[in-house]
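In: What follows is a predicted structure for the sequence shown.
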Amino acid sequence: MTTAPMSHTNSADYAANARYVRPWFWYDWANSAFVTTIGTVLYGPYITSIAKAAACPGQDSDLDCATNLSVLGIPIAPGSLAPYTTTVATILSAIVLIFVGAIVDRMERPAAFLGLCAWGGAASAAGLFFVTGDNWQLGSILMILATVFLGSSLVTYDSMLNLIASPDDRDRVSSRGWALGYLGGGLLLAVNLVLVTMLPFGLSTGLAVRISMLSAALWWGLFAVITIRGTWTLRNVTKPDEAAHGGAVRGSLAQLRSTFVDLRRHHPQTMLFLLAYLFYNDGIQTVISASSLYGAEELKFEQSQLIALILLVQFVAFGGALLFGRIAARKGASRTVLGSLVMWTAIVILAFFVPERAFIPFLLLGVAIGIVLGGSQALSRSLYSQLVPQNREAEYFALYQAMERGTSWFGTLLFGLVFQLTHTYRFAIIALVIFFVIGGFLLAKVDFREGIRQAGNEQPALV
């Protein structure tokens, strides 16, 4: 096997940094509560009910509402507000996160910026508790802010992986982080399931949903403290040479320009992977964010049924992430991710045919999603870490995060447009197949060994 030697002049001391691995895991645990309880389960149906109340006052929110909302004179169907909100948030994130990465690479203490973004996102998410009546505008703005803060925090968090784990350990470390995230998100969701289903203390369904979203925000902010304190002494190894003498703004802009030139000229395999990831991750993220909306509006399931299903997915995904980590240790991460995309394609096709109120088939699809979900995301993160040049981790992970959780703007835009044109979520869900097909085709063309060599990194035993 041909390997490329790695320069250790500015590389991380993995043995010394091993103490940061455990606290690093906890941020997956912290932010997954927001992603699961709010982003995946509660926000879509709740903001849709708020939008319907605004568009069709006095009408039963369970009935179809043909009246459109208006945003800057543009008609918006109430049923499309949730995916359109995600679209706006993700386009804004794609712009903001690129600059965030350039700044983080120049920061000596990355945990400080992680804390700023984590607590900003938690505060924005907590504000959703106050979204009531027909105030859909506030709900959309707060979700956009929380999404941008989440992506900004993950730029820093993911870039730490290259500092604390050696190339041969990254699949394992990344998979365990994702697994812990699904476990944490699932535990809080279990509590919220009881709250929304049982409605104790005379709570209304709307108030129970708002309390559940508030609990996810508090969970995110409080558990982030473990990661921030535990990695506080972790330092970026060195500033990028391209902007070593620039100020915070001018140096970051110089580095940003250099990165785009560097990516295009010297890291074509990294660029090809990012393009593949753009497509297949858009499909994954849209399935995740639209699943509760699809189940509630198209298949007519109750909120408690959807929470129970997502809860099952969370705990299955905990085992799925660990399982895929073991498969990758034997078969390689790239082949394992390609196999997962075949499974995603089958899942989306089968979802199109699930009959209305047929909960058992939908439940089985949920189990399949849980098995493949954690592995495909965790291994994509570790795969990309092998293709990132040293000392530019945050900036390159900013490009990655622009296509990561909550930034599936192609997918959510297509999902919303198809629904607005057809008035059915079935055609919207089946349209997502194209993202997995194109993403898998491009991923199969990536030469990972060559990409790792171009990045000047050490070759792992399997890739």
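Out: Received, thanks.
In: only C-alpha atoms for contact and neighbour calcs from this point on.
Out: Will do.
In: show me what contacts residue 296?
Out: Residues in contact with residue 296 (Cα atoms under 8 Å, 6 or more residues apart in numbering) are 45, 302-303, 306.
In: One more pass at 10 Å, please.
Out: 44-45, 62, 290, 302-303, 305-306, 357 (Cα atoms under 10 Å, 6 or more residues apart in numbering).
In: okay, now the one to match up with it:
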Amino acid sequence: MGTDTVRAGVADETAGRRREQRGWYFYDWACSVYSTSVLTVFLGPYLTSVAKNAADADGYVHPLGIPVRAGSFFAYSVSLSVIVAVLVMPLLAAADRSGRKKPLLAAAAYTGAAATTGMFFLGGDRYLLGGVLLIVANAAQSVGTMLYNSYLPQIALPEERDAVSSKGWAFGYAAGALVLVANLVLYMGHASFGLSESAAVRICLASAGLWWGAFTLIPLRRLRDRRSATRQSTAPGFRQLAATVRDMRRHPLTLAFLLAYLIYNDGIQTVISQASVYGSEELDLGQSTLIAAVLLVQVLAVAGALALGRLARTYGAKRTILGSLVAWAVVLGAGFFLPAGAPGWFFVLAAGIGLVLGGSQALSRSLFSHLVPPGKEAEYFSAYEMSDRGMSWLGPLLFGITYQLTGSYRDAIISLVAFFVIGFALLARVPVRRAISDAGNPVPERI
């Protein structure tokens, strides 16, 4: 009878954990549509056109009296959103201690969803409204992602995390592809629906916010809060961040992994943000080709995330990530030689990016989760997310400087190989099994 009771308890615990994992996947499903349809495809060109409508004769807008070239307004708004996110995240880093992560996740998600839905009202010359909504939505997504990531070590056993993290990324890319297809049907056929091009874009933007808000209900119903048993500092805000940084210094191998991740992930983010510029300016490809390539990346990223998750079961997360970094370098090398005016080869490049994109990011998240001391998940993932955001300027800067010096986008794109080479070298030197043990976590059989 005692054995049966124990087995029943284990079965109930496993069922509860699986339920939370399925709910957790759906936050990626909810918020990734914002990244794909809003940030990557529609908002940049549309907000730039709105800013140009409001510009003076010299092509400048004047937010708060500051002269800003209309074509730069979107980029500056994205940069400001990063600063806002970095300022807010330390205030939430103590969520583990309070045991109130779920309400904070809800607040971040619905703030971002509301701001994104409000983009329906971006018309005429309302560029300032667009900038404010972008800053709020982008910062909210960053904060929500930090809280969402911090659940991973709480809802998955060490041996499950690679697969769980990979499935989360796959869910996100699947949602992004699904909604992007619907958006493109509306956008390309707007006249047949009796809509102007502007109205179609505004509906696409708002639909991402409604999607984000609706599907966030699932993780909020299934995830549960846990109060940390670990005694932590009660200092708020940046004093808490300073305490976290001091604590991380006691785990130098965790810091070593974080440094490697920041470098190669900066390369990944720069490729994502600059690939369309490379395609349009260097390869002379049209907007429809670029949008189709984004869709291809989304579809293949689902398969890539799941495939690399499976490889990690056999070869370990570290080796699989290292292999993906080699693949990234090869893809960029191939991109350097792409002929202009040949969309077929650009689609091949997009396919290569899609196959390694989701897996390299998902496995990095799961590997970092092993390096976080128990009870400090939100603290450490706050530092993880802030460091990621804080370094995200370096890759675009190298890309821009290389283009400025050489006048060639081909040289600019190949310069990004440096991030993957350096990241590979730093990650290869991290003894992850010892790092996991030093963090106070059980070491999986294969990592």
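Out: Yep, it's here. A quick note: this is a predicted structure, and the numbers were derived from the prediction, not measured.
In: Now the buried members of the contacts of residue 296 of structure 1.
Out: 44-45, 290, 303, 305-306 (16 or more other Cα atoms under 10 Å).
In: quick one: which of those residues sit in strands?
Out: Among those, no residue falls in strands (DSSP state E).
In: now the contacts of residue 296 of structure 1 in TSV, with distance to residue 132 of structure 1?
Out: Below are the contacts of residue 296 of structure 1 laid out as TSV (distance: Cα to Cα, whole Å):
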residue	distance to residue 132 of structure 1
44	14
45	13
62	17
290	22
302	20
303	18
305	23
306	22
357	28
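In: which one among these gets closest to residue 459 of structure 1?
Out: Using Cα to Cα, residue 290 is the member of those that lies nearest residue 459 of structure 1, at 38.1 Å.
In: Quick one: map that closest one onto structure 2.
Out: Matched by TM-score structural alignment, residue 290 of structure 1 corresponds to residue 274 in structure 2.
In: tell me the secondary structure for the closest residue to that match other than its chain neighbours?
Out: Excluding the flanking residues, the one nearest residue 274 of structure 2 by Cα to Cα, 6 or more residues apart in numbering is residue 396, at 7.8 Å. Here residue 396 of structure 2 is recorded as helix under DSSP: H, G, I helix; E, B strand; the rest coil.
In: In structure 1, what range does stretch 367-375 of structure 2 match?
Out: Alignment of stretch 367-375 of structure 2 against structure 1: residues 383-391, by TM-score structural alignment.
In: Spell out the secondary structure type for residue 57 of structure 1.
Out: Quick answer, by three-state DSSP: residue 57 of structure 1 is coil.
In: re the thing from before, surely the match of residue 290 of structure 1 meets residue 399?
Out: Yes. Between residue 274 of structure 2 and residue 399 there is a contact under Cα atoms under 10 Å: 8.4 Å.
In: any residues in contact with both of these two?
Out: 409, 412-413.
In: out of the residues you listed, who's nearest residue 252 of structure 2?
Out: Using Cα to Cα, residue 413 comes nearest to residue 252 of structure 2 of those, at 32.5 Å.
In: Take the shared contacts of residue 274 and residue 399 of structure 2 and write them to a markdown table, including neighbour count.
Out: Converted to a markdown table, those look like this (neighbours: other Cα atoms under 10 Å):
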| residue | neighbour count |
| --- | --- |
| 409 | 22 |
| 412 | 23 |
| 413 | 23 |
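In: just checking, which of those belong to helices?
Out: In helices, defined here by DSSP state H, the members of these are 409, 412-413.
In: Would you reformat those residues as CSV and include distance to residue 154 of structure 2?
Out: CSV is the format used below for these (distance: Cα to Cα, whole Å):
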residue, distance to residue 154 of structure 2
409, 44
412, 41
413, 39
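In: out of the residues you listed, who's nearest residue 182 of structure 2?
Out: Nearest to residue 182 of structure 2, judged by Cα to Cα, of those is residue 413 at 31.1 Å.
In: So what does that closest one match up with in structure 1?
Out: If you follow residue 413 of structure 2 across to structure 1 using TM-score structural alignment, you land on residue 429.
In: thought its match was touching residue 422?
Out: No. Taking contacts as Cα under 10 Å, residue 429 of structure 1 lies outside contact range of residue 422: 11.8 Å.
In: Wait, a helix at residue 440 of structure 2?
Out: No. Looking at residue 440 of structure 2 with three-state DSSP, it is coil, so not inside a helix.
In: Just give me the neighbour total for the residue lying closest to it once chain neighbours are set aside.
Out: Among residues not flanking residue 440 of structure 2 along the chain, residue 373 sits closest, at 6.0 Å (Cα to Cα, 6+ apart). Using other Cα atoms under 10 Å, residue 373 of structure 2 has 22 neighbouring residues.
In: Enumerate the positions of stretch 409-422 of structure 1 that are buried.
Out: 409-420.
In: What of stretch 197-217 of structure 2?
Out: For stretch 197-217 of structure 2, burial by neighbour count (16+ other Cα under 10 Å) applies to 198-213, 215-217.
In: what's the answer for stretch 16-28 of structure 2, then?
Out: Buried, per 16+ other Cα under 10 Å, within stretch 16-28 of structure 2: 17-18, 20-28.
In: Which residue in structure 1 aligns with residue 185 of structure 2?
Out: By TM-score structural alignment, residue 185 of structure 2 lines up with residue 194 in structure 1.
In: now that match: how far from residue 439 of structure 1?
Out: 38 Å (Cα to Cα, to the nearest Å).
In: So between those two, which is more surrounded?
Out: The neighbour count for residue 194 of structure 1 versus residue 439, taken as other Cα under 10 Å, is higher for residue 439 (23 against 15).
In: corresponding residue for that one in structure 2?
Out: Aligned by TM-score structural alignment, residue 439 of structure 1 pairs with residue 423 of structure 2.
In: what's the mean gap between the helix or strand containing its match and the aligned bit of structure 1?
Out: Taking DSSP states H and E as the definition, one finds residue 423 of structure 2 inside helix 417-428. If you overlay the two and look at helix 417-428 of structure 2, the average distance to its match in structure 1 is 2.1 Å (mean Cα distance after the TM-score superposition for structure 1).
In: Show me what that helix is packed against.
Out: helix 252-277, helix 317-336, helix 394-406 (3 or more Cα pairs under 10 Å, 6 or more residues apart in numbering; DSSP states H and E).
In: how about a cut-off of 7 Å?
Out: Contacts defined by 3 or more Cα pairs under 7 Å, 6 or more residues apart in numbering; DSSP states H and E place helix 417-428 of structure 2 against helix 252-277, helix 317-336.
In: Let's have the ones you listed in TSV, adding distance to residue 8 of structure 2.
Out: Converted to TSV, those look like this (distance: least, Cα to Cα, whole Å):
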stretch	distance to residue 8 of structure 2
helix 252-277	37
helix 317-336	32
